[in-house]
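[1] structure of the sequence below:
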Amino acid sequence: MPTDRLLTTVLRAYQGAPDPEQINRIFSSTASLFTTLSNPLNITLLTSQLLISPAIWNQVDGLRTSLRLISVYNTAAITVHKNQIEGGNKSNKPFDAYQPRLGGGIACDEWATAVVKGLDDRSPRWEHALVLAGILLGMEGQERRGLSSGLRVKLETALVTAANLTLQNQAGTGILGVESMILALNHAFPLLSDHVRRLLDYDALALPLIKAMTYMEGYQDAIFLEAVDYEVRQVSGNKFDWSAKSPSFLQLQNLASKPLVTSMGPLSRLIAHTIENLSIPGRALETLEHLLAFSGKLLTAWQRNKLSEIDPSEEATFLTPETLRVTFPLLWQVLKTAMFATVLILRSIIAKTLITPYLSSNELAPGIASKALTALRNIHFISSRMGSNAFSAYTFVNLTCIDILSRFPIQSGDFLRSILPSHAGSIPAHPLHRSHDLFYL
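    Here you go, the predicted structure:
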């Protein structure tokens, strides 16, 4: 289909009713147009209309839609950059009027500028952040140098500005907008210069980040563990079966593929970086409280789960082959990512405590240490499966908190009594209770 005709078709499709199958075609055609349009004005028009398209934004598939928007601009930017390089390589060859033009023939800076001009007041700032992240990833990711240094700085600054403006109006933006901004920031953050990073409002960013990690686009406050318990069945031979066709496993697969969960490593590092750069120390305390509550929900949900009754050494005996091979491994993969993220964030909180007079005061330090250790205890049923000492961040949090508490005998005693085994002197029958006993020791 000729480019002009395709442009008209896509612009008309933007105004249609939401349709999952149609949306796939819209995104595909849009990505193609961005690499073949030769008039910058049409690129600007396409961007501005895409960001207000009822066909896309009136029925959003969570952050997956936001990720697809990043992907459209990332893919297009990579292609535009590639075309510019290949076109430059052909510049020394004799002119050939019959040689087809590569893409739209627009240079990287001109293309990026045309896209940015489409980020107008009709679309929200969080959508602007998604577009800017896509451009930066496509032009500058993986050591590509598609943009001039001046334009790159402008785009980086624009992304941070869009993030800050989104944070200033969280109530008006809504959860999707805030989490979409976080998604954009998470993907593009490694590309931002130190100077631009310092422009971020870390104090406003901290809580939205930790909520994004633990709420519905993240680990869903451990609700998935409760759903698993409902569908674990005891079958013949005293074995437990959790079918790969069960709704709870499909829910777990959906959770594991969520954009923020699949990039939990970078997200946890972004949260840690945010805590390290807080100017209001109290935000670190709020983050710790939220993380403690999340770890407690993980523990409570696991304690209620039938699978918690099985000792790791006996899983091959008491789990059906399908459960052992398919469903159980994915569950632990998700739990381990949650554990790693939690410990990494705890590490940044404890490190912040050590260097901040307010947090390291006699009034706050023992409480911070106790809460961090309690969070470690809550997730010990996960960390113990891989050996806690093998994880340096875990060791740092554990030993540093113990060192802090050792200076406060009263608070130390209170903490030890709070985790004292209920059946001291005997080995508990339940694996989870044995895990708690080992943590106490």
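
[2] use CA for all of it now, contacts and neighbours both
    Noted.

[3] if I look at T47, how far off is E127?
    Applying CA to CA, to the nearest Å, the value for T47 to E127 is 11 Å.

[4] what of Q168?
    15 Å.

[5] with neighbour numbers in mind, choose between these two.
    Legend: neighbour count by other CA atoms under 10 Å for Q168 and E127, higher for E127 (23 against 14).

[6] let's verify the more buried one: helix, strand, or coil?
    Of the three states, E127 takes helix under DSSP: H, G, I helix; E, B strand; the rest coil.

[7] S360 versus that one, what's the distance?
    Taking CA to CA, one finds E127 at 40 Å from S360.

[8] would you map the strands across this protein?
    Applying DSSP state E to the chain gives strands spanning 233-235, 239-241.

[9] show me what the last one is packed up against.
    Yep, that's strand 239-241 we're talking about. Applying 3 or more CA pairs under 8 Å, 6 or more residues apart in numbering; DSSP states H and E, one finds that strand 239-241 makes contact with strand 233-235, helix 315-318.

[10] contacting residues around that strand?
    Contact with strand 239-241 is made by V232, R233, Q234, V235, L307, T317, F318, L319, T320, E322, T323, as judged by CA atoms under 8 Å, 6 or more residues apart in numbering.

[11] just how off-centre is that strand within its chain?
    Relative to its chain's centre, strand 239-241 lies at 33 Å (CA atoms, centre = their mean, to the nearest Å).

[12] repeat that for stretch 204-212.
    Chain-centre distance of stretch 204-212: 11 Å, with CA atoms, centre = their mean.

[13] can you check stretch 69-76 too?
    18 Å.

[14] any buried residues in that stretch, and which?
    L69, I70, S71, V72, Y73, N74, T75, A76 (16 or more other CA atoms under 10 Å).

[15] in helices only, show me those residues.
    Among those, the members found in helices (DSSP state H) are L69, I70, S71, V72, Y73, N74, T75, A76.

[16] reformat those residues into JSON lines and put distance to A114 next to each item.
    Below are these laid out as JSON lines (distance: CA to CA, whole Å):
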{"residue": "L69", "distance to A114": "17"}
{"residue": "I70", "distance to A114": "16"}
{"residue": "S71", "distance to A114": "18"}
{"residue": "V72", "distance to A114": "15"}
{"residue": "Y73", "distance to A114": "12"}
{"residue": "N74", "distance to A114": "15"}
{"residue": "T75", "distance to A114": "16"}
{"residue": "A76", "distance to A114": "13"}
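
[17] tell me the one of those residues nearest Y394?
    Set against Y394, the nearest of those by CA to CA is I70 (33.8 Å).

[18] ok, that closest one touching V131?
    Yes - counting by CA atoms under 8 Å, I70 does reach V131; the two are 5.8 Å apart.

[19] leaving out chain neighbours, which residue sits closest to the residue most central in space within the chain?
    The C-alpha lying nearest the average C-alpha coordinate of the chain belongs to L260 (CA atoms, centre = their mean; 2.7 Å). Closest residue to L260 in three dimensions, ignoring its sequence neighbours and counting by CA to CA, 6 or more residues apart in numbering: G218, at 6.1 Å.

[20] to check against the first, give me the structure of this:
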Amino acid sequence: MLIEESLTALLRALQSASDVQDISSLLSSAARILALLANPSNITLLTSQLLATPAIWGPSTNLPTIVAVIGIFRSACYHLLRPYDTSYPPKPPGTSTTLALEEWTAAVMKGTDRASPRSKQALVLSGLLQGLQSRHYSGLSNRVQHEFVISVNLSVCIDSSRSVVTDQALVIAVSQVFDLLGVSARDALDHNLLLPMLTEAVFFSGSGIHQGYFLGTIDADVLETVGKKFDWSAKSHSYLQLQATASGPLVADLGRISRLAAFSTEHATDLITLSRLLQDLFDISRSLCVQWRQNKLSEVDASEQDLFLSDNTIRKTLPLLWRVLRSSMFSIVIILTAWTGRLLSDNLIPKEIVPPSAMQILKTLRNFYFISSHLGTDTLSQHSFVYLTAVDIISQYPKFAEALVNQLRPAQIGLIPQHPLDRCLDTYFLNTAEHFATVLNTKIADGLLLSAAMPYLGTNDERKSLEAFEAAHSVMIAVMAAPHNNDLTVSRIETYAGRLFEVFPRSLSPRQFRLAVTQLVRIASPPSVVSAQRPLLPSILLEIIRFRVETASSQPLTSLSKNGEDDAHPLSEQAALVLALIHSLPCLQLEALEDWLPAIPRLCYRVQDPVLRHVCYSGFWDVLSDGEMDLDRAVLCANWWNTGGGREMVLSGGEKVISGSMIKNIPEDEASSP
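    Next up is the predicted model:
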């Protein structure tokens, strides 16, 4: 009798409740009462009333309130399953229901049939499925799954009563149970209609990312403080709004929704829907990039935050912003992963739209580069897969590659822009253009790629531009290494070599310097056409390195993190020069290699830091023994090591025998040959 009285009071309160707190309290009561009702008619009545009451479904109802409906039936199901779970204590006397779970579920589903829209039915069934995930009720769960799929498909197809908020709640309902659905149930969903609803709810609606418009509202709240620093207060309206967005159901559940959208992308059959999806993702990325540029925070380079941002902004408000931006980018990358997979293997995708689609993907990733570069592009394997796959596709179509680099080209070629975002986009252009150096004609390579790279080859020592500097050097090497650019290489290689030694180590990491030197020696060595016109260039480069080792600094280059060696012991300029020479040995002609082998042990011994000296010796041993040499060079090195005094030179270093074990603790019986 007490339960029936509570039910009557609840139904009466649902008709008059208007305050959000009152509604939240009533929903909690509904979950408790629903699990205790023993009369199927009362269960059906309460279910139908919950799906019809204006307190929940009125015009001013928000998304969390509607999503709470899912929680009502999920919680009630969990409560009913307690007697079957030995980890819970038994229910108090007088509170157990005599209604079996199957009967209770049937009564709930009957309540959804009473003229309630299909979208509301899907919310109830989603809650039931989450509650019925126990293996003991697989048969019952399968029946609910079947009804759930029907409700979702009819909802996205013919349910005219849906509102924007209902669509968003439906997206959450599907995403929450997607992992619980069987393979047949997942495939039975109408992905052609579900996919646009997912992207609209998450990326365009006010309850989701809203195309990044929250970035525009932040600018007015970023104020200059006494110390000439920008401060974005945690009490500002824009930050509180961002907190609400981040904790909202759509953004908080972005991971599961993205996986659902990726699955729908894989299974959608309508090409118009898929093409529209790709355009929508590009529009979102472009909007985020534009909104970020209009924000004062974008004017501060990551390396200068301590100088221009307040401690409160660095520690509290800015991390939340980056978390939301990162989640937005990751979610879109997950969807693009599915799209990219279809470009590779799906016969449904016409071949003529494959290269334009790959171009659109790369332009989308460009707009996200201010986020991915902040986090590191290798933090997500899907990002690398999407990027490199799109690059590989475009590389097969030279005309599309030319069109792409022209669309990505810097706004002002020949200058290093002042705005950090422009430098960021220039870096993306350089990194991407490097991959197309072998397919672009010489005119484009010289007039666009090299022209865009030249400003970043200067002697500027600003660490904030280090990534762009290294990308520019990579572009130069890639262009000069292309066989069809021999004439261009001959005219540029000496100038570039001189510039390379000017900028190291101020604007170039040891790893990038080593790669550049190695490639220059390779390009200028036979059988290259360049070697016929510049035959002495490899020897000149190595002689310059040997000369600089004598006067190079032995202090660790701690400000240049990309040393490619032992992170605990950053390379010094001296060690980096020696390693660059060592790694160039496999590119030398036999006569030159025979001349340079005896010089290496002496140069290694001149490295003052014992740890870095060991790194140099280890690098030398790796080059000799790890298969980098071809057969003729390997035979030459083996003879030098065994009978030419090489082993003794390495052990003595030009003076006394070095105490301790050999390179990499090589045993004596293994030190007889490289």
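
[21] just name the most buried of the helices and strands packed on strand 239-241 of the first structure.
    Across these, averaging neighbours per residue (mean count of other CA atoms under 10 Å) puts helix 315-318 on top, at a mean of 17.

[22] residue range for it in the second structure?
    Residues 305-308 of the second structure are where helix 315-318 of the first structure lands when matched by TM-score structural alignment.

[23] gap between that stretch and the chain center?
    Computed by CA atoms, centre = their mean, the chain-centroid distance of stretch 305-308 of the second structure equals 26 Å.

[24] residues making contact with it?
    For stretch 305-308 of the second structure, using CA under 8 Å, 6+ apart, the contacting residues are K228, K229, F230, V300, I314.

[25] what range in the first structure matches stretch 260-268 of the second structure?
    Mapped onto the first structure using TM-score structural alignment, stretch 260-268 of the second structure covers residues 270-278.

[26] pull out the buried residues from the matching stretch.
    In stretch 270-278 of the first structure, counting by 16+ other CA under 10 Å, buried: L270, I271, A272, T274, I275, E276, N277, L278.

[27] from those residues, pick the one nearest D203 of the first structure.
    Looking across those and measuring by CA to CA, the closest to D203 of the first structure is L278, at 5.5 Å.

[28] which residues does that closest one contact?
    Y202, D203, A284.

[29] 10 Å instead, please
    Taking CA atoms under 10 Å, 6 or more residues apart in numbering, we find L278 of the first structure in contact with D201, Y202, D203, A204, L205, A206, A284, K352.

[30] swap in V80 of the first structure?
    34-36, 74, 86, 102-109, 111-112, 138-139, 146 are the contacts of V80 of the first structure under CA under 10 Å, 6+ apart.

[31] and if you look at W57 of the second structure?
    So W57 of the second structure contacts L50, L51, T65, I66, K120, V165, T166 (CA under 10 Å, 6+ apart).

[32] how deep is the third one tucked in, by neighbour count?
    Spelled out, that is T65 of the second structure. Under the neighbour criterion other CA under 10 Å, T65 of the second structure is assigned a count of 18.

[33] might you report the residue contacts of it?
    V20, I23, S24, L27, A55, I56, W57, G71, A169 are the contacts of T65 of the second structure under CA under 10 Å, 6+ apart.

[34] thought H473 of the second structure was touching Q512?
    Yes - if you go by CA atoms under 10 Å, H473 of the second structure and Q512 touch, sitting 8.0 Å apart.

[35] more crowded one of those two?
    The neighbour comparison of H473 of the second structure against Q512 (other CA under 10 Å) goes to H473, with 24 against 20.

[36] just the contacts of strand 239-241 of the first structure now: which is nearest L405 of the first structure?
    Once CA to CA is applied, the member of the contacts of strand 239-241 of the first structure that ends up nearest L405 of the first structure is L307, at 34.3 Å.

[37] for that closest one, give me its contacts.
    Neighbours of L307 of the first structure in contact, by CA under 10 Å, 6+ apart: L225, V228, D229, V232, F240, D241, W242, E315, F318, L319, F328.

[38] quickly name whichever of the residues you listed is closest to S426 of the first structure.
    So of the contacts of L307 of the first structure, ranked by how close each gets to S426 of the first structure (CA to CA), first place is E315, at 23.3 Å.

[39] quick check: that closest one vs P54 of the first structure, distance?
    50 Å.

[40] and V235 of the first structure, by the same measure?
    Using CA to CA, V235 of the first structure is found at 49 Å from P54 of the first structure.

[41] same check, this time on H380 of the first structure
    47 Å.

[42] returning to that earlier point: so which of the contacts of W57 of the second structure persist in the first structure?
    Retained in the first structure (both residues aligned by TM-score structural alignment, their matches' CA atoms under 10 Å) from the contacts of W57 of the second structure: L50, L51, T65, I66.

[43] as a markdown table, those with distance to Q396 of the second structure would be great.
    As requested, those are exported to a markdown table (distance: CA to CA, whole Å):
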| residue | distance to Q396 of the second structure |
| --- | --- |
| L50 | 58 |
| L51 | 55 |
| T65 | 52 |
| I66 | 50 |
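
[44] in helices, which of those appear?
    Those of these lying in helices (DSSP H): L50, T65, I66.

[45] what's the closest of the contacts of strand 239-241 of the first structure to L416 of the first structure?
    Closest to L416 of the first structure, out of all of the contacts of strand 239-241 of the first structure and judged by CA to CA, is L307, at 28.1 Å.

[46] what stretch of the first structure does stretch 538-548 of the second structure fall on?
    Counting by TM-score structural alignment, stretch 538-548 of the second structure has no counterpart in the first structure.

[47] for stretch 621-640 of the second structure, same thing?
    Counting by TM-score structural alignment, stretch 621-640 of the second structure has no counterpart in the first structure.

[48] gap between the two ends of that stretch?
    End-to-end distance of stretch 621-640 of the second structure (CA to CA): 13 Å.

[49] tell me the buried residues in it?
    W621, D622, V623, L624, M629, R633, A634, L636, C637, A638, W640.

[50] so who does the corresponding residue of the first structure for T8 of the second structure touch?
    In the first structure, T8 of the second structure lines up with T8, judged by TM-score structural alignment. Taking CA under 10 Å, 6+ apart, we find T8 of the first structure in contact with L46.
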